[in-house]
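Visitor: Here is the input, now give the coordinates:
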Amino acid sequence: MGPYDVTVVGAGVAGSAIARELARHPHLRGAPAEAQDDVGQGTAKADTAILHTGFDARPGTLEARLVREGSRLPAACAAGSGIPVEPVGALPERLVSRP
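Guide: Below you'll find the model as predicted:
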């Protein structure tokens, strides 16, 4: 193994997502670096596993647009990886979506 083009420091949620994206680029050699024995053992381990849908973002703002777009990505990623996701919704989201 030779030198790497990219080293991803940390294998939590963000680091793992970055490493996954880098793996799609065959011309780059990347290596994840994690201090723990396994991925997701730091602050990512304490995550609530709730996907934020942007129900509280002000409509029309950049935040609202980015959160809505981003909220669709985990389900697509999970489906492609065979990871089950159960979209149960949340009360605030249900209240905001009512006419």
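Visitor: CA atoms for contacts and neighbours, from now on please.
Guide: Will do.
Visitor: Distance-wise, check residue 72 relative to residue 63.
Guide: Separation of residue 72 from residue 63 (C-alpha to C-alpha, to the nearest Å) stands at 15 Å.
Visitor: The structure of the following sequence is requested for comparison with the preceding one:
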Amino acid sequence: MIMRIFQVTTHPGKEAEFGRFFHETAIPLMNSTPGIVRVLPGAPREDSPREFSFVMVWESLEALKAFVGEDYQCPHIDPAEAELVESRSIKHYDLVDSYPTV
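Guide: The predicted structure is shown next:
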């Protein structure tokens, strides 16, 4: 499985508008996307008021590519959010099923 971490920083003053897009469009879209095992959306905190994130677990790299295309390492955004976003980043990891307890 592939863990995909997508982070967005909004333009100053665009937090509320992006927040509506995030909750009304992005989260439902990701939750209904074939190939996604788990979606963990992250909303801003006081110390990072313009940052939003998604941690997504995909069943395979093939499933991820079916959604975003061959250029899966590029952080794609919906055209509706493009004017709201100052920066974005994407990282991918192989999901570790279990780890030793301390």
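Visitor: What does the TM-score come to for these two?
Guide: Overlay of the two chains. TM-score (TM-score structural alignment, normalised by the length of structure 1): 0.28; 43 aligned residues with a C-alpha RMSD of 3.5 Å.
Visitor: other SSEs contacting the helix ranked longest in structure 1?
Guide: Identified as the longest helix of structure 1 according to DSSP state H is helix 62-81. Here helix 62-81 of structure 1 touches no other helix or strand, going by 3 or more C-alpha pairs under 8 Å, 6 or more residues apart in numbering; DSSP states H and E.
Visitor: Quick one: list the elements packing against the next helix-or-strand element following it.
Guide: Sequence order places helix 91-96 as the next helix or strand after helix 62-81 of structure 1, per DSSP states H and E. Packed against helix 91-96 of structure 1 by the contact rule (3+ C-alpha pairs under 8 Å, 6+ apart) you find no helix or strand.
Visitor: Which residue ranges of structure 2 form helices?
Guide: 15-21, 27-31, 61-68.
Visitor: which stretch among the ones you listed comes nearest residue 88 of structure 2?
Guide: helix 15-21 (13.1 Å; C-alpha to C-alpha).
Visitor: Tell me the buried residues in that closest one?
Guide: 15, 18-19, 21 (16 or more other C-alpha atoms under 10 Å).
Visitor: Redo the residues you listed as JSON lines? Include distance to residue 6 of structure 2.
Guide: JSON lines is the format used below for the buried residues of helix 15-21 of structure 2 (distance: C-alpha to C-alpha, whole Å):
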{"residue": "15", "distance to residue 6 of structure 2": "17"}
{"residue": "18", "distance to residue 6 of structure 2": "15"}
{"residue": "19", "distance to residue 6 of structure 2": "15"}
{"residue": "21", "distance to residue 6 of structure 2": "15"}
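Visitor: how about the residues you listed, which pair is most distant?
Guide: 15 and 21 (9.9 Å).
Visitor: leaving aside the residues next to it on the chain, what's closest to residue 41 of structure 2?
Guide: In space, and not counting its chain neighbours, residue 41 of structure 2 is closest to residue 54: 4.4 Å by C-alpha to C-alpha, 6 or more residues apart in numbering.
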